[in-house]
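# what's the 3D shape of this:
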Amino acid sequence: MPPSDIPPAYAAGQRWHCEGRQPGERPTVLINRIDQHPLGGRIFHITLDGLQLRHRGLPGGVMTRLAHAPVTEQTFARSGMVYEGPHPAASDYRKGYDEWRRAFDAGNAGAFDISVAALLDTLEQQLAQRHPAH
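Model prediction:
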């Protein structure tokens, strides 16, 4: 894609790909919604696809999609984002968003500001704790 086709700012309805955790891994990032944080800044509600997360709780032991993750713009700056083009919002992000919103409004949730690769490592570690090996 020529540089002139890159949008000037991140916006809902955009699809990107970014650096993964290992060579050849290229997760896609779909921006579904953007909320203004009450203390400043924006929270991006994204869907991640093309994942290879170990998850013992799933058949096959691998998670390939995360329907919802709240992140800040720093996540994008740290992830080597490459614009792919416009894309409609994912239909399955809303349930996770609604759960996050209730927790956020109660002061019990925030947003990630780490790279997508680091976010995936964190998620994989949490999944391993919830679903230990037998």
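# alpha carbons only for contacts and neighbour counts from here, please
Noted.
# any idea which helix or strand carries residue 51?
Residue 51 belongs to strand 42-54 when assigned by DSSP states H and E.
# can you list the residues that contact that strand?
25-37, 61-73, 90, 93, 97, 111, 120, 124, 127-128 (Cα atoms under 8 Å, 6 or more residues apart in numbering).
# Tell me which other helices or strands the helix or strand following it touches.
The helix or strand immediately downstream of strand 42-54 is strand 62-71, counting by DSSP H and E. When contacts are defined as 3 or more Cα pairs under 8 Å, 6 or more residues apart in numbering; DSSP states H and E, strand 62-71 packs onto strand 42-54, helix 93-105.
# In contact with residue 74, which residues are there?
For residue 74, the contact set (Cα under 8 Å, 6+ apart) comprises 113, 114, 115.
# I have a second one here; can you model it like the first so I can compare?
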Amino acid sequence: MRLTALVAFLGFVVTTMAQAGDYAVGQIWSYRTRPGEEASHVIIDKIERNSTLGQIYHVTLRGVRMKNLNMSSGFQDLLPHLPLAKESLDKSVTALIGAGKADPEFLDGYREWKTAFDAGKAGVWKASLKQIVGTLEKAINP
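This is a model prediction of the structure:
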């Protein structure tokens, strides 16, 4: 009985690890969220290769509950564009929950980032998504 449970557990771990490394445009992932944001998810919008940084993953976060005093509700539920290193996704995602298309909301932010990146004035996030949301929340609410 114990051996069967161990084999099943190891199979789950190996499957989860394999899934987490195989990212594709349009995938929707759950991730390790802040309390109260459990319904939030990440959509992979674009993957590009950079000779210095490797793969850059451009993602949208939907369903966050980020305090933003500039919004009439006082909260923001969408982060339309975040440029991430693979390590950020690897330490954040928990399960592949769907697949579809890139979220069109990301394009404006991507274009702005790309211009700044090409000029050497922007980079990519390496922190977990949970940490990124917290950092952005602190930055926009002095």
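# And the TM-score between these chains?
Here the superposed chains carry a TM-score of 0.87, computed using TM-score structural alignment, normalised by the length of the first structure; 128 aligned residues with a Cα RMSD of 2.1 Å.
# sorry, back to before: can you lay out the helices and strands packed on strand 62-71 of the first structure as TSV showing mean neighbour count and distance to residue 21 of the first structure?
TSV is the format used below for these (neighbours: other Cα atoms under 10 Å; distance: least, Cα to Cα, whole Å):
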stretch	mean neighbour count	distance to residue 21 of the first structure
strand 42-54	20	10
helix 93-105	14	23
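# List just the one of those that sits closest to residue 83 of the first structure.
strand 42-54 (14.2 Å; Cα to Cα).
# which residue numbers in the second structure go with that closest one?
Per the alignment by TM-score structural alignment, strand 42-54 of the first structure matches residues 55-67 in the second structure.
# how big is the offset of that stretch relative to the first structure?
Its matched residues in the first structure lie on average 0.4 Å from stretch 55-67 of the second structure after superposition (mean Cα distance after the TM-score superposition for the first structure).
# ok so, going back, by how many degrees do the strand holding residue 51 of the first structure and helix 93-105 diverge?
120 degrees (axes from the mean of the first three to the mean of the last three Cα atoms, to 10 degrees).
# got a list of what the residue positioned nearest the centre of the second structure touches?
Against the mean C-alpha coordinate of the second structure, by Cα atoms, centre = their mean, the closest residue is residue 42 at 4.8 Å. By Cα under 8 Å, 6+ apart, the residues touching residue 42 of the second structure are 28, 29, 30, 31, 59, 60, 61, 62.
# what do you get if the cut-off is 7 Å, keeping everything else the same?
Residue 42 of the second structure makes contacts with 28, 29, 30, 59, 60, 61, 62, as judged by Cα atoms under 7 Å, 6 or more residues apart in numbering.
# what's next to the lengthiest helix in the second structure, contact-wise?
Taking DSSP state H as the criterion, the second structure has its longest helix at helix 2-21. Helix 2-21 of the second structure is contacted from outside by 90, 93, using Cα under 7 Å, 6+ apart.
# what residue of the first structure matches up with the residue nearest to the centre of the second structure?
When the first structure is aligned by TM-score structural alignment, residue 42 of the second structure is paired with residue 29.
# Let me know the helix or strand that that match is in.
Assigned by DSSP H and E, residue 29 of the first structure belongs to strand 28-36.
# Show me which positions of that strand end up buried.
Under the neighbour-count criterion of 16 or more other Cα atoms under 10 Å, strand 28-36 of the first structure has 28, 29, 30, 31, 32, 33, 34 buried.
# Export the residues you listed as JSON lines, with columns for distance to residue 105 of the first structure.
Listed next are the buried residues of strand 28-36 of the first structure as JSON lines, based on distance: Cα to Cα, whole Å:
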{"residue": "28", "distance to residue 105 of the first structure": "28"}
{"residue": "29", "distance to residue 105 of the first structure": "25"}
{"residue": "30", "distance to residue 105 of the first structure": "24"}
{"residue": "31", "distance to residue 105 of the first structure": "21"}
{"residue": "32", "distance to residue 105 of the first structure": "19"}
{"residue": "33", "distance to residue 105 of the first structure": "17"}
{"residue": "34", "distance to residue 105 of the first structure": "16"}
